[in-house]
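Undergrad: Pasting a predicted model and its sequence here:
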Amino acid sequence: MFSAFLPTKIVFGEGSIEKLSSLAKNLGTKALLVTGKKSTKKTGLLDRVIDLLKRVGIESIVYDKIQPNPINDDVDEAAQIAIRERVEFVVGLGGGSAIDSAKAIAITAAMGGKFWEYVPVGGGKKPTKALPVIAIPTTHGTGTEADPFAVITNPRTNEKVGIGYDVIFPKFSIVDPALMTTLPKDQTAYTSMDAFYHSLEAFLNIDANVYSDILAIDSMKRIVANLQTAFDHPDNMYARTNLAWASTEAGITETLTGVIANHAIEHGLSGFNPQLAHGLGLCITGPYLLEYMFDECYERLSTLAREIFNIQEFDVRKSARLFIEKLYEFQENFKLNPKLSTLGFKEEDLEKIAHVAFNTMKGVVTKSPKKLGEEDLLQVIKRAF
């Protein structure tokens, strides 16, 4: 048995950004545009969005301080601006960090107080309302345009926490692959593999179902088939379109089932080292976690060996082993298998990282096919170190 609640209207395809005016015109006359510090300005997208809103009489207030691993301080500051300026809806423009921040701001501006009051390890209050959110992703990775989740870091406690509330499903999401052709090579790989692990973890989640399985498998197949092309030829619209849809599919699978312990581990890692790209962190620890849980998930991995990498091996356990090997090899094509010790992590911090990862993300850890505790997460991190 499973249930599905997917209230977001998704407008997908090349050129779909032009639909913004008609979608936004009934949401109000003043919007808060939430974006990062550079990319949307450099590409001209921010000005384009401001103009599209202006065409239907909507004034834009711009908040452009979002960091790659967004923090609660910025969310609180932007929420106060939203309240003061009496904005009526929020536009998340950029990667997952900008859209996640837009969702967090939408809660805080509508509910009042500080954002951390609405985080399970903070105040734990459940929000009953939020400002409407329009999501306009410029990366093909997080799937946040199709889910009710947001991930925000508290830099004082190193806690990187995911929240999930129905009130922050985007009202509208515009997924335009043409906005993603300016992604640097490393971000093309990082974000694509973020989507891959959303789908892989959803497929292994104990709540996996026929609906999520179909989307998860299709998402992974599209990424494996198209990432190299987009990496080598950034303007290839066929590849970008497939990667964009794979990311949106992955967001839907997250909504239907959810991720597992690999995301908890990565949140612990990048909570301590904000310079670690989320997708890279998932790749570093992902194969080690699969090996650690092998006895509990090898049958599912064998299915993926056949479906994703076309491995025709009768022995189920051997087939599953080959899937892990092929995944590692695929990641190596994009240099996504470094050791944590080469990225500034210190051995003496590993226990604290595992503790924070388990404490803040226990909800997804418990959805893993193997029963895992804090010590298990530490063992996986040590293998990746």
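TA: Yep, that arrived.
Undergrad: C-alpha from now on. contacts and neighbour counts both.
TA: Fine.
Undergrad: Assign residue 357 to helix, strand or coil.
TA: Following DSSP: H, G, I helix; E, B strand; the rest coil, we place residue 357 in the helix state.
Undergrad: Presented hereafter is structure B, for comparison with structure A:
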Amino acid sequence: MIGALNYKTVAKTHDFRMPENVKIGRNSFFSIHEDIRNLNPTKIIFVSDKGLKNAGVVEEVINELSIHNIPIEEFTNIVGEPDFEIVQEAIDFIQKHHGDLVIGLGGGSALDVAKASAALVNKEPIIVEKILAGEAVPEAKGVTCILVPTTSGTGSEVTMNAIFGDHKNDVKRGIVSPYYLPDIAIIDPVLTVSCPPMVSAASGVDAFTHAIESYVSKKATPLTKMYAEAAMKRFSKNISKVVFNGSDLDAREEMSWVSFLAGVSLANAGVGAVHALAYPLGGKYNIAHGVANALLLPYVFNVTGKTCIDEMVQIADFLHLGDFRDEPHQAQNAVVDYLYGLLEALNLPKSLKELHVVEDDLRNLAIEASKVSRLLDNTPFKLNMESIHEIYQNAYDGTLN
């Protein structure tokens, strides 16, 4: 059997990565005590955002962790969408306080800062500078990291990606490495109950974006599609419930599964053009990542869905839109109409004009988006600068041509 193998033939191997330890379920947060006892750190660095700090959540959690009598230092300078400068601040903070365990609590912004800084601490400054500039990748992990999400959407707690603002180029840019995966992810739906309706809507559709884009991506495998399918099926039944009845813990738990399942699929199959077009909007206009993704979804798939009709038929089935096996080309229209209807149903913006994007900026946005080759190359439709500009124009006008 071995003799039949030819080492000169390029192997087609699919890596599949996720955190070594994932804990998901109601009140799973309290399992962190066992993790801290097992890890036995000498100094904990607690990373969160100012919103959770001002709401008293940070103090409540730190009081819970204080039973271990381990010194805890807070890093809560994160406001809104993070940039590369705040990551460097966090790295410096961890090194200054000699932290050997980073615990990140919050939405995608806090979790991205926590996992990136935990991975890049204790490295030569010139190496960190190159990594944050996208010119290098880490070759080893810095310190141990535990991530605890308080929203259901970004999937940051199970992905190798972290997204930050690049002010020099007015874009958002992702950095990717297995070393950004946390050592432990704790996904407790109880922590998401206080998430406000707008955040629940944007983060929830962000998770769906991960699922649908990774499902049709060029790097998709049967394993990643299994995760994405499960996420999409749960999403359609629960997104409205968490937006309009946030105390529905059953729906919150289901959306936690959506975020986790879609995040795992994203981490291994990648995403595509929706994210590529969202990055410049976040960089120039500070539009929240989930809002940008949600708005762009119908306009992008109105174009890119043409080359993945079989997947559109399957997705229409997952979303309970009907059986299109006998008329597969109608499936794309059904899916796009569903995505557009989501915006209205969840009170999300339906056009870039509503977000005060300047029409004269659309061409420059298209130029920047066309540079995100890592994501565009993973999209089952060849988009160029002109076709991207047309998508932006339709999104600006709020029309599906």
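TA: Structure's in. What do you need? Just so it is clear, the structure is predicted and the values come from calculations on it, not from any experiment.
Undergrad: Now the TM-score, please.
TA: Put the two chains on top of each other and the TM-score (TM-score structural alignment, normalised by the length of structure 1) is 0.94; 381 aligned residues with a Cα RMSD of 1.7 Å.
Undergrad: what does stretch 183-202 of structure 2 correspond to over in structure 1?
TA: Counting by TM-score structural alignment, stretch 183-202 of structure 2 falls onto residues 171-190 of structure 1.
Undergrad: For the stretch 151-300 of structure 2, just list every one of the strands.
TA: Per DSSP state E, counting those that start in this stretch, the stretch 151-300 of structure 2 carries strands over the ranges 161-166, 171-176, 184-187.
Undergrad: could you dump the ones you listed to TSV with mean neighbour count and distance to residue 356 of structure 2?
TA: What follows is these, written out as TSV (neighbours: other Cα atoms under 10 Å; distance: least, Cα to Cα, whole Å):
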stretch	mean neighbour count	distance to residue 356 of structure 2
strand 161-166	22	19
strand 171-176	20	17
strand 184-187	26	35
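Undergrad: counterpart of residue 322 of structure 2 in structure 1?
TA: Residue 322 of structure 2 maps onto residue 311 in structure 1, with residues paired by TM-score structural alignment.
Undergrad: Is that match in contact with residue 320, as I believe?
TA: No: Residue 311 of structure 1 is beyond contact range of residue 320, at 9.4 Å (criterion: Cα atoms under 8 Å).
Undergrad: For those two, list the residues in contact with both.
TA: residue 305 (Cα atoms under 8 Å, 6 or more residues apart in numbering).
Undergrad: which of these two has more neighbours?
TA: Between residue 311 of structure 1 and residue 320, residue 320 has the larger neighbour count (other Cα atoms under 10 Å), namely 26 against 17.
Undergrad: how big's the offset between the helix or strand hosting the more buried one and structure 2?
TA: Secondary structure from DSSP states H and E places residue 320 of structure 1 in helix 316-332. Taken against structure 2, helix 316-332 of structure 1 registers an average deviation of 1.6 Å after superposition, with mean Cα distance after the TM-score superposition for structure 1.
Undergrad: what's the answer for stretch 219-228 of structure 1, then?
TA: Relative to structure 2, stretch 219-228 of structure 1 is 1.0 Å off (mean Cα distance after the TM-score superposition for structure 1).
Undergrad: now swap in stretch 189-199 of structure 1 and tell me
TA: Here the mean offset of stretch 189-199 of structure 1 against structure 2 after fitting is 0.3 Å, by mean Cα distance after the TM-score superposition for structure 1.
Undergrad: From residue 323 of structure 1, how far out is the match of residue 322 of structure 2?
TA: 8 Å (Cα to Cα, to the nearest Å).
Undergrad: shared neighbours, those two?
TA: Residues touching both residue 311 of structure 1 and residue 323 (Cα under 8 Å, 6+ apart) are residue 305.
Undergrad: Now for the residue mapped onto residue 14 of structure 2 from structure 1: which residues touch it?
TA: Residue 14 of structure 2 maps onto residue 2 in structure 1, with residues paired by TM-score structural alignment. By Cα under 8 Å, 6+ apart, residue 2 of structure 1 lies in contact with residue 209.
Undergrad: Pick out the residue nearest the middle of structure 2.
TA: residue 154 (3.3 Å; Cα atoms, centre = their mean).
Undergrad: what residue of structure 1 is the furthest out?
TA: Centroid-distance maximum for structure 1: residue 314 at 34.6 Å, with Cα atoms, centre = their mean.
Undergrad: re earlier: confirm that the match of residue 322 of structure 2 sits in a helix.
TA: No: applying three-state DSSP, one finds residue 311 of structure 1 to be coil, outside a helix.
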